[in-house]
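> this one's sequence-less:
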């Protein structure tokens, strides 16, 4: 199904509707260019909101929780060569 869909023409608020129409979270993630875990978070938060339940996730934007583009410098120490 994902092959017939295009990126950039979808709103993240449509994630639950996409999921209910048969798309899985990996398809949704690919469309929004986010991790699959973030797509699952969108679906779960929208489902909870529709049911009048509290969100199962902390109140933070989906993008702020992503670590995809964070680079952590690593210091490599030599043993001193002796």
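Looks like it arrived, so ask away. The shown structure was predicted, so the numbers you read here are calculated from the model rather than taken from an experiment.
> When you work out contacts or count neighbours from here on, use the C-alpha atoms and nothing else.
Fine.
> So for the longest helix along the chain, what gets flagged as buried?
Assignment by DSSP state H gives helix 36-51 as the longest helix of the chain. If you call a residue buried by 16 or more other CA atoms under 10 Å, then helix 36-51 has these buried ones: 36, 38-47.
> Distance to residue 15 added to these, as TSV?
As requested, those are arranged in TSV below (distance: CA to CA, whole Å):
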residue	distance to residue 15
36	12
38	11
39	7
40	9
41	10
42	6
43	6
44	9
45	10
46	8
47	10
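> Out of these, which comes closest to residue 16?
Nearest to residue 16 among the buried residues of helix 36-51 is residue 43, at 4.8 Å by CA to CA.
> hold the first one in mind and look at this next one:
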């Protein structure tokens, strides 16, 4: 079983050729490999927030110094890294 990370980045929505191609690829792949799993992330519609001062402070803090606010700053990057590391195929 393969885990796929499907990333769309075009801001063009339904007019995007790359979105159409990746959607068709995933559909065809799933027909051939129905047990494979897919994580989908649309960074065109939901951009990754920039690294800011809170994220930097949280990244360089020891675990016992991380406040709930600092932990929130790290959550999205931790989630994105986990998705990247879990995937074996990137589309």
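Here it is on my side, so go on. Quick caveat: nothing in here was measured; it's all calculated off a predicted structure.
> Need the TM-score from the superposition.
The TM-score (TM-score structural alignment, normalised by the length of structure 1) is 0.26; 46 aligned residues with a CA RMSD of 4.7 Å.
> which two from the buried residues of helix 36-51 of structure 1 end up farthest apart in space?
Set against one another by CA to CA, the buried residues of helix 36-51 of structure 1 have their most distant pair in 36 and 47, with a gap of 16.5 Å.
> re the thing from before, against which helices or strands is the longest helix of structure 1 packed?
helix 15-20, helix 25-32 (3 or more CA pairs under 8 Å, 6 or more residues apart in numbering; DSSP states H and E).
> Quick one: closest of those helices to residue 51 of structure 1.
Ranking these by distance to residue 51 of structure 1, with CA to CA as the measure, places helix 15-20 first at 12.2 Å.
> and the closest one, which residues are buried?
Of all the residues in helix 15-20 of structure 1, those buried under the rule 16+ other CA under 10 Å are 15-16, 18-19.
> Would you reformat those as JSON lines and include distance to residue 28 of structure 1?
Output for those, formatted as JSON lines (distance: CA to CA, whole Å):
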{"residue": "15", "distance to residue 28 of structure 1": "7"}
{"residue": "16", "distance to residue 28 of structure 1": "9"}
{"residue": "18", "distance to residue 28 of structure 1": "7"}
{"residue": "19", "distance to residue 28 of structure 1": "8"}
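> for the longest helix anywhere in structure 2, packing partners?
Among the segments of structure 2 that qualify as a helix by DSSP H, the longest is helix 68-86. Applying 3+ CA pairs under 8 Å, 6+ apart, one finds that helix 68-86 of structure 2 contacts strand 3-8, helix 53-59.
> Buried residues, it. List them.
Buried positions in helix 68-86 of structure 2, judged by neighbour count with 16+ other CA under 10 Å: 70-71, 73-74, 77, 83.
> need the next SSE after it, C-terminal direction.
Along the chain past helix 68-86 of structure 2, the next helix or strand (assigned with DSSP states H and E) turns out to be strand 89-90.
> which residues are in contact with that next one?
Contacts with strand 89-90 of structure 2, where a contact means CA atoms under 8 Å, 6 or more residues apart in numbering, come from 2-7.
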